[in-house]
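# Pasted the sequence and its predicted model underneath.
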Amino acid sequence: MTSPTPILSPRPVERLVAGIATSDGAGVKLTRVLTHDLQRRLDPFLMLDAFRNEHADDYIGGFPNHPHRGFETVTYMLAGRMRHHDCGGNSGLLGPGSAQWMIAGSGLIHSELPEQEEGLMEGFQLWLNLPAQDKLRPPAYRDIPARTIPELTTPEGVTVRVLAGESHGVAGAMQRPVTQPLFLDLHLPAGSRFEQPLPAAHNAFLYVYRGAIETADTRVKDRHMAILANTGDGVHIHAEEAARAILVAGAPLNEPIAQYGPFVMNSAEQIQQALRDYQTGHFEHAQVQRLD
């Protein structure tokens, strides 16, 4: 671990966003944090869902077979067990602290179903846009076991799990060349501070999922997102109480976004083609690759 460049001008908070309670899949209750109206502002990120359910009726239906095209999904489990299957015959089990990174590309059909009947089910799903030249690339996925996600502990006792990008000289489990996403899970003891440099052009946000933090003189509490302004050289976080949060940032694509449900392309014509391909069985025969 190396010491980060000191943050001389922390990014201010542009806006606080309260997550919206909703349901998806077969009735899974969740909090939709990054919604459709924020896609341009937080380009290349399209959606963030947070789920934290203790009652089986709120998650047991899971997410049965459904299609995707044109973007990437990042599923990160904090608690519980989720089994995924796809049309290429691949299957895997996500447990506490593990993740799956899936590139939908030209299209696939998959499912995510709980493999438990009681207890806490908690985690996130983040949608990351693909650049135009990659939207029809072959679909692929990678399961990332909890033990393989790089971690570091700062001198102040902050535990940082680096799912993507880099923090304090520690490279994350995934690196994506165009959007350059940063995805950190931060466990902050009471009284601790944490700094992370951010490239000036990257859009960034914080989402608190336990306790509360302060950044740029703004308090951000549980189940709230802070959109960080695009001025300053990074983020500075102070936790008066024990808290947990994710920090997400990435390089914007600055391309048109056309979305129809699980299809994200660059034009209405491409969406119509996606619908035709799905209806004629193109997705069912996708060859899903494994990411290294």
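Done, it's in. Please read these numbers as outputs of a predicted model, since none were measured by experiment.

# contacts and neighbour counts: CA atoms only from here.
Fine.

# Buried residues, stretch 189-207. List them.
189-190, 192-198, 202-207 (16 or more other CA atoms under 10 Å).

# what two of those are the furthest from one another?
Farthest pair in the buried residues of stretch 189-207 (CA to CA) is A190 and H202. Separation: 28.8 Å.

# centre of the chain versus stretch 16-30, how much separation?
Taking CA atoms, centre = their mean, to the nearest Å, one finds stretch 16-30 lying 15 Å from the centre of the chain it belongs to.

# Could you say which helix or strand holds the residue most central in space within the chain?
By CA atoms, centre = their mean, the chain has its centre lying nearest to L126, at 2.7 Å. Following DSSP states H and E, one finds L126 within strand 121-129.

# Beyond that strand, next helix or strand please.
Under the assignment DSSP H and E, the closest C-terminal helix or strand after strand 121-129 is strand 140-144.

# Burial check on H285, number of neighbours?
H285: 12 surrounding residues under other CA atoms under 10 Å.

# ditto for the one 5 residues further on
Residue neighbour count, defined by other CA under 10 Å, stands at 13 for R290.

# just checking, it touches A140?
Yes: counting by CA atoms under 8 Å, R290 does reach A140; the two are 5.3 Å apart.

# before we move on, the earlier item: quick one: distance of the strand holding L126 to the chain centre.
Distance of strand 121-129 from its chain centroid, counting by CA atoms, centre = their mean, is 4 Å.

# another structure for you, compare them:
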Amino acid sequence: MSIRPVLETRRARPTMEGAGVRLHRAFGFTDPSECDPFLMFDDFRGERPADYQAGFPWHPHRGIETITYVLAGSVEHGDSLGNAGTLGAGDIQWMTAGSGILHQEMPSGDAQGRMHGFQLWANLPRDLKMTAPRYQDIKGADIPEVIDDDGTRVKVITGTFWGARGPVDGIAADPQYLDIFVPAGVKKRFKIDTYRRAFAYVFDGDGFFTDASAPQGVLLEKEVMGQEVNIRDLSGNRTLVRFGSGDEVTVQAGERGLRFLLISGAPIEEPVAWHGPIVMNTEAELHQAFRDLRNGTFIKPQH
């Protein structure tokens, strides 16, 4: 076994999207090869409706997939194909935009006004950019959870892990998307196929990931690579950890345990032409997408 080195840890940065939703972005709109095949990751959470209730009104997508995971509150969605529904706490939506879709996502808080969710963008390879759009809406109750003897819990959203298979399937990047909790004081290894790019997103607790070049561990609660990364502070625990190549990730949970998403996928390694919600391979394809939007031919007939 080879431990994946920690290439970088960094805090998600506050930004605003949609009609005025305050969120934190772990990566996106910089170097698309950084986490290939994944393009962007947002953490949207808040306890004040003013921070999220404006939502994400109608907007287009082409050439990507969006993965929305709700932890608290709910998200109502609708699209140009006539689909509509509500994602509740624990639910997942995997939307393949493909050739083009217009949709909206409108968050609401729970009884205490809390809203929390994540959205990940995954790129589509050239031969699937113009595939037919589709949705996979998965209820939280249908997401398998495996529990180890030491109390480690893993929700398997997509991919296969510890004998469980996630309910989301048919995704081009062959991704593995895991929601992991490691109890206080437990050291745990998680195998990841060597061909995948991988990152973790820590959103609760404390601990560290073991680095192959620093066996004592890369402490998330201390200064790492010149950045203050303090996940002991629950108001500032949004930490991205990017891994290098290898076949396992090793984590040591601290006093409060550690909860994080562990996400990996096969890199596409194709040219990226990206503007806003549309991601193609060439500038010409990108310009065509916006011409389609202007002339009303963005939504393609489905056969």
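Cool, got the structure. What you see is a predicted model, and the numbers here were worked out from it, not measured in a lab.

# Let me see the TM-score of these two.
Once superposed, chain against chain, the TM-score is 0.92 (TM-score structural alignment, normalised by the length of the first structure); 280 aligned residues with a CA RMSD of 1.6 Å.

# List just the nearest of the buried residues of stretch 189-207 of the first structure to D43 of the first structure.
The nearest member of these to D43 of the first structure, counting by CA to CA, is N203 at 6.8 Å.

# Please say which position in the second structure that closest one maps to.
Counting by TM-score structural alignment, N203 of the first structure corresponds to R197 in the second structure.

# And its match, how close does it get to L87 of the second structure?
For R197 of the second structure, the distance to L87 of the second structure equals 28 Å [CA to CA, to the nearest Å].

# Aligned counterpart of R81 of the first structure in the second structure, please.
Checking TM-score structural alignment: R81 of the first structure goes with S74.

# Counting neighbours, what do you get for its match?
S74 of the second structure has 23 neighbouring residues, counting by other CA under 10 Å.

# And for it, nearest residue in space, chain neighbours not counted?
The shortest distance from S74 of the second structure to any non-neighbouring residue, by CA to CA, 6 or more residues apart in numbering, is to G88 (4.5 Å).

# what's the answer for R45 of the second structure, then?
Spatial nearest neighbour of R45 of the second structure, chain neighbours left out: H116 (4.0 Å); criterion: CA to CA, 6+ apart.

# still on that earlier bit, from the buried residues of stretch 189-207 of the first structure, which single one is nearest A56 of the first structure?
Y207 (24.7 Å).

# Surely the closest one is in contact with L247?
Yes: Y207 of the first structure sits in contact with L247 when judged by CA under 8 Å, with a separation of 6.7 Å.

# Near the equivalent of R244 of the first structure over in the second structure, how many other residues are there?
Under the alignment (TM-score structural alignment), R244 of the first structure maps onto R259 of the second structure. R259 of the second structure: 23 surrounding residues under other CA under 10 Å.

# doesn't D179 make contact with R259 of the second structure?
Yes: using CA under 8 Å, R259 of the second structure is in contact with D179, at 7.5 Å.

# okay, and the common contacts of these two?
When CA atoms under 8 Å, 6 or more residues apart in numbering defines a contact, no residue borders R259 of the second structure and D179 alike.

# burial measure for R137 of the first structure, as a count.
Counted with other CA under 10 Å, residues neighbouring R137 of the first structure total 16.

# Nearest spatial neighbour of the counterpart of it in the second structure, chain-adjacent residues omitted?
Per TM-score structural alignment, the equivalent position to R137 of the first structure in the second structure is T131. In space, not counting the residues next to it along the chain, T131 of the second structure is nearest to G98; the distance is 4.7 Å by CA to CA, 6+ apart.

# Distance check, that neighbour against Q136 of the second structure.
From G98 of the second structure over to Q136 of the second structure the distance is 14 Å, taken as CA to CA.

# Between the two, which has more neighbouring residues?
G98 (22 against 14).

# That one touches L128, doesn't it?
Yes: counting by CA under 8 Å, L128 is a contact partner of G98 of the second structure at 6.8 Å.

# Give the residues shared as contacts by these two.
G63.

# how about the residue nearest to T131 of the second structure, what does it touch?
For G98 of the second structure, the contact set (CA under 8 Å, 6+ apart) comprises 61-65, 124, 128-133.

# Dump the residues you listed into JSON lines; add distance to N83 of the second structure as well.
Converted to JSON lines, the contacts of G98 of the second structure look like this (distance: CA to CA, whole Å):
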{"residue": "H61", "distance to N83 of the second structure": "15"}
{"residue": "R62", "distance to N83 of the second structure": "17"}
{"residue": "G63", "distance to N83 of the second structure": "19"}
{"residue": "I64", "distance to N83 of the second structure": "18"}
{"residue": "E65", "distance to N83 of the second structure": "16"}
{"residue": "L124", "distance to N83 of the second structure": "22"}
{"residue": "L128", "distance to N83 of the second structure": "21"}
{"residue": "K129", "distance to N83 of the second structure": "21"}
{"residue": "M130", "distance to N83 of the second structure": "19"}
{"residue": "T131", "distance to N83 of the second structure": "18"}
{"residue": "A132", "distance to N83 of the second structure": "14"}
{"residue": "P133", "distance to N83 of the second structure": "11"}
